[in-house]
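[1] structure for this input, please:
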Amino acid sequence: MAGTTDSEQCRILVFASGNGSNFQAIIDAIASGQIPNARITQLIVNRGKAYATKRAEANNIPWEYFNLISHGFQSKSDTDPAKLQQARDNYDAALAKKILESDKPPHLIVLAGWMYIFGEHFLDPISAAGIKVINLHPALPGKYDGVNAIGRAYEDFKAGKLEGNKTGIMVHYVIKQVDRGEPLMTREIEIQQGEELKQLEERIHENEHQLIVEATAKVVKEIMASKAQ
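    Predicted coordinates for the structure are as follows:
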């Protein structure tokens, strides 16, 4: 935002794994003033071909690729559960250290289509530093945790097992339990009779773009208010 100094802005770090459409929604909302007093300082991706990196480049946002296997934390041939867990712990710790030792660590981390589950070796030091972490998930609180949430809701709808024919989306704080952190904002979405899964996915993604912006703006406002005290 023109006319503001870095100390008057909320620094946001975004994590993404794919297309980055929610990342783009945040970029646009900051540019339009819908998310005031904020700037995205960096994008981190864990997939080298993530299109989100193109969006970062187009908007002069620095980005970094940091991957569990490519950066030597885990071998593709590893199958031992203990080794796999140790690799994830080491990756999480290294990523947290990288963030915390940067010149200007973020005030807020937004997981926008980040396909990796963080454990305590990332979340604990980040939390101890006072950095908030939020995540977008295409389901309502307590429903369809984890992967393929939209698909599982749709299957329940077709089977007549989806209460009120409604699923939804939420933005929540990130904790160790997958998709179980305190909800920031939620939105119900009714599945329509005759609707195909792809149509439902498109409607949900449209709503996600709005909700991630509204929730980010809310957290940024809270962060800036606490800094002013």
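[2] when you work out contacts or count neighbours from here on, use the C-alpha atoms and nothing else.
    Noted.
[3] tell me the centre residue of the chain?
    Taking CA atoms, centre = their mean, the centroid of the chain lies closest to Leu111, which sits 1.4 Å from it.
[4] could you also give me the structure for this next sequence, so I can compare it with the first?
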Amino acid sequence: MTTNIGVLVSGSGSNLQSIIDHVESGYLKDVKLSVVISDKRDAYALERAKIHGIDAVFIDPRSHVSKMDFEKKIIETLQLYTVDLVLLAGYMRILGSEVIQTYKDRIMNIHPALLPSFKGLHGPRQALEYGVKVAGCTVHFVDEGMDSGPIIIQSSVPVKDDDTENTLASRILEQEHRIFPEAIKLFTEGKLKVDGRIVLRRDK
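    The predicted model follows:
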């Protein structure tokens, strides 16, 4: 059975491109990237989607009277495309409860830090400022907190003495492009089970 995926984006969409590449290579089987939705009209991720024949939709938050009204439009659009799994790939807004409850345990986010450390913006910068020796990234299910949902996969990278925010972020991004498709694959194969805060991997 095909899994229809909707992707929410706000920026350039490098993680979106990685997912597209993994679908086109056959790594992600029985997956259809049905729609890409952005809250930014000029997000390059929308162009990436169009290049690969994926419907690209801009939803302007300023044209809606409230966050709830804006997110109802997102839900309507996802339902129009019969989306089974929602991916946040550089989406810079915190989702409200209605979206999260509508797609409970079916929304994944990629975050450039080893959660629960360094939530929010600028994960690599926070890691450097704190002085950690290991950084990384996390794929997690989304709940109503900030970067607080059950963790699916994490990957680490060493922090070098001469790292800048950009060099560390670049190495972390390489791992993001690896583990996000892996998490999607596990989901589409029915191998993930959420038990409270714990995500269990099960083999059919």
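[5] TM-score for the pair, please.
    Taking TM-score structural alignment, normalised by the length of the second structure as the basis, the two superposed chains have a TM-score of 0.89; 193 aligned residues with a CA RMSD of 1.8 Å.
[6] I figured the residue nearest to the centre of the first structure was touching His137, is that so?
    No. Look at Leu111 of the first structure against His137 with CA atoms under 8 Å: they stay out of range, at 9.5 Å.
[7] what residue of the first structure matches up with Gly53 of the second structure?
    Under the alignment (TM-score structural alignment), Gly53 of the second structure pairs with Asn60 in the first structure.
[8] determine the three-state secondary structure at its match.
    When classified by DSSP: H, G, I helix; E, B strand; the rest coil, Asn60 of the first structure comes out as coil.
[9] what are the boundaries of the helices in the second structure?
    Assigned by DSSP state H, the second structure shows helices spanning 14-24, 44-51, 67-80, 97-102, 123-130, 165-188.
[10] closest one to Cys137 of the second structure among these?
    helix 165-188 (6.3 Å; CA to CA).
[11] that closest one aligns to what range in the first structure?
    Mapped onto the first structure using TM-score structural alignment, helix 165-188 of the second structure spans residues 197-220.
[12] give me the distance from that stretch to the chain's centre.
    Put simply, stretch 197-220 of the first structure sits 12 Å off its chain's centre (CA atoms, centre = their mean, to the nearest Å).
[13] what sits against Ile175 of the first structure?
    Counting by CA atoms under 8 Å, 6 or more residues apart in numbering, Ile175 of the first structure makes contact with Leu123, Gly181.
[14] that one maps to what in the second structure?
    Ile175 of the first structure maps onto Asp143 in the second structure, with residues paired by TM-score structural alignment.
[15] could you report the separation of the equivalent of Thr2 of the second structure over in the first structure from Lys97 of the first structure?
    Counting by TM-score structural alignment, Thr2 of the second structure lines up with Gln9 in the first structure. Separation of Gln9 of the first structure from Lys97 of the first structure (CA to CA, to the nearest Å) stands at 23 Å.
[16] those two: which is more packed in?
    Gln9 (19 against 15; other CA atoms under 10 Å).
[17] the more buried one contacts Ala38, correct?
    Yes. Gln9 of the first structure lies in contact with Ala38 (CA under 8 Å); the separation is 4.7 Å.
[18] show the contacting residues for the match of Thr2 of the second structure.
    Asn37, Ala38, Arg39, Met224.
[19] do Tyr81 of the second structure as well
    Going by CA under 8 Å, 6+ apart, Tyr81 of the second structure touches Asn4, Gly6, Ser34, Val35.
[20] just Pro181 of the second structure next, same as before
    Pro181 of the second structure makes contacts with Ser18, Ile19, His22, Leu28, as judged by CA under 8 Å, 6+ apart.
[21] and what of Leu184 of the first structure?
    By CA under 8 Å, 6+ apart, the contact set of Leu184 of the first structure is Met170, Val171, His172, Tyr173, Ala215.
[22] alright, I will stop here.
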